[in-house]
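[1] fold the following.
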Amino acid sequence: MHGYANPARFLRLARLLTAPLLVGGLVIAGLSLAWGLFGAPAEALQGDSVRILFIHVPAAWLGMGGWSAIAVASLTELVWRHPLAGIAARAVALPGAVFAALCLVTGSLWGRPAWGTWWVWDGRLTSMLVLLFLYLAYIALADAATRDGQGQSRIPAIFGLVGAVNIPIIHFSVLWWNSLHQPPSIAMGKSEMAAPFLLGLLAATVGFSLIFGGVVLARMRAILADQQAEARLRRRAMEAVDA
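    The predicted structure is shown next:
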């Protein structure tokens, strides 16, 4: 793990992977969404409104997966003091928040024809909304630490770990409480989805995951570039004072 702690080594790998991840993700996601719109059949009960699942479900998974990545990076930062862990967590936060928001918006659009309402305060929807607020709070904490010159502050990392408590709540909410939201259609080793929906959904998830990975790498590169530029400016300022 510490083999990539060197920023120069990490940047070489990130430059190689960023464009292929983004391009591959856009192609796969685009094809899967085209299939969802024009190829997949209408569902027997929900009709054409079910097609939104090709965006909604990957967005939900990546919203939760993003915070799981923040929690892992935060643990790595706190325990092993990996120099890139905090940067990785900061890089994940914004795309994770975007996917969490996209999940809520598409879920609302899907809920209107399915439930007859845009929103209900049930366990799944409420805990997903809490996740979005957690993302926004983490972004604010990380930005504040950076502005104060405390880029390695432990507070965002601790918050990232504590916020992970919400992930199992989101996952099990439809099982723990009475909910309008349907139970999981995909479980370990089995699926209740018909093949045209399942295969398209898996492809969409792969595509959006590749985009997510490419965006995270691009953001990590940008954060490192900002830190290196700031370090150079500080060195020049100190040299000017000494002169």
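
[2] okay, CA-based contacts and neighbour counts for the rest of this
    Fine.

[3] if I've got this straight, Ser179 is in a strand?
    No. Ser179 is assigned coil when assessed by DSSP: H, G, I helix; E, B strand; the rest coil, not a strand.

[4] ok, the closest residue to it other than its chain neighbours - contacts?
    Using CA to CA, 6 or more residues apart in numbering and skipping residues adjacent in sequence, the residue nearest Ser179 is Asp122, 5.8 Å away. Asp122 is in contact with Asn178, Ser179, Leu180, His181, counting by CA atoms under 8 Å, 6 or more residues apart in numbering.

[5] quick check, central residue of the chain?
    Gly96 (2.7 Å; CA atoms, centre = their mean).

[6] quickly find the element holding that one.
    In the assignment (DSSP states H and E), Gly96 maps to helix 85-115.

[7] elements contacting that helix?
    helix 53-80, helix 123-147, helix 195-242 (3 or more CA pairs under 8 Å, 6 or more residues apart in numbering; DSSP states H and E).

[8] do you know which of the ones you listed lies nearest Ala114?
    helix 53-80 (12.4 Å; CA to CA).

[9] follow-up on the earlier one: any idea how far the residue nearest to Ser179 lies from Trp115?
    Distance of Asp122 to Trp115, computed by CA to CA, to the nearest Å: 12 Å.

[10] this one as well, want them side by side:
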Amino acid sequence: MRWLHQFGSLPYFYRISRPLAWSLAIPGLMLAAYGIYGGLVLAPTDYQQGDAFRILYIHVPSAWLSLFGYTSMAVAGFVALVWRLKLAEIFLIAAAPVGASFTFLALVTGSIWGKPMWGTWWVWDARLTSELILLFLYLGIIALHNAIESPRTAARACALLAVVGVINVPIIHYSVEWWNTLHQGPTVTRFGKPAMEMDMLIPLLSAALGFTLIFGWLTLWGMRVQLLWRERRSRWVGRMVAGNSDA
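    Modelled structure (predicted):
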């Protein structure tokens, strides 16, 4: 419990956030590089989709991060609304642009993948439409935060939107099972044996884990920026800047 209270302290979090961010960045970049190289170069050609399937090594991790990012923001939003924890508010705001970037990447790579598979860049498919709505939710949180002058009021409004909007996450995940869509069904997360050979699956899992660590790295750096801006008038920030300590 003492460690938990320490982690909730803004000065303590700022001190540990830099080494924590680098501990995520280095393995994240290495895993992502191996996963993408293994998928684009080492993995065998798919017998149905040919080499066009290789874009999934970027598309699938990006799509996973779009859902994971928003879900984590909704959890942080709930904590911020109930317990008024500043660190949860800061995480919510810092994670939004990172999650929006991965969501946009998922939509773009999905369109590139869909062109040779479906013969079109875009269809108003249940999975694609709900993923596009997720991007709008991310952008709405970013816009709402920038539109409200008071940081705490803005954070509470963003937290409420994140909690309400999380209903879209299960809709995205189960859309291919609930409706008749062009998007293929689950491949890795299906019950039983995944519908991929191990020499294809291992690079994909490596890329997904690497992208997840990169998400954490970028979010931590964003939290450091948000924390300094929000606490710029506090004594501990003033002392840190005056002493040029860990700035």
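
[11] which position in the second structure aligns with Gly63 of the first structure?
    In the second structure, Gly63 of the first structure lines up with Ser66, judged by TM-score structural alignment.

[12] check contacts around its match.
    By CA under 8 Å, 6+ apart, the neighbours of Ser66 of the second structure are Gly99, Ala100, Phe102, Thr103, Ala106, Leu134.

[13] from those, which single one is nearest Gly238 of the second structure?
    Distances from Gly238 of the second structure to the contacts of Ser66 of the second structure, taken by CA to CA, are shortest for Gly99, at 31.2 Å.

[14] ok, Trp67 of the first structure touching Leu94?
    No. At 10.4 Å, Trp67 of the first structure does not count as touching Leu94 under the criterion of CA atoms under 8 Å.

[15] residues in contact with Gln48 of the second structure?
    Residues counted as contacts of Gln48 of the second structure (CA under 8 Å, 6+ apart): none.

[16] now with 10 Å, please.
    Met117 (CA atoms under 10 Å, 6 or more residues apart in numbering).

[17] for it, give its distance to Ile172 of the second structure.
    The gap separating Gln48 of the second structure from Ile172 of the second structure is 25 Å, by CA to CA.

[18] repeat for Arg152 of the second structure
    Shown here: Arg152 of the second structure relative to Ile172 of the second structure, a distance of 30 Å by CA to CA.

[19] kindly report the same for Ser101 of the second structure.
    Distance of Ser101 of the second structure to Ile172 of the second structure, given as CA to CA: 17 Å.

[20] which of those two has more residues huddled nearby?
    Per other CA atoms under 10 Å, whichever of Ser101 of the second structure and Ile172 has more neighbours is Ile172, with 20 against 17.

[21] so what does that one match up with in the first structure?
    Under TM-score structural alignment, Ile172 of the second structure pairs with Ile170 in the first structure.

[22] can you tell me, leaving aside adjacent residues, what's nearest to Met200 of the second structure?
    What sits nearest to Met200 of the second structure in space, not counting adjacent residues and going by CA to CA, 6+ apart, is Ala43, at 5.4 Å.

[23] and that neighbour, how many neighbours?
    Neighbours around Ala43 of the second structure, by other CA under 10 Å: 21.

[24] that one touches Pro203, doesn't it?
    Yes. The pair Ala43 of the second structure and Pro203 passes the contact test of CA atoms under 10 Å, sitting 8.0 Å apart.
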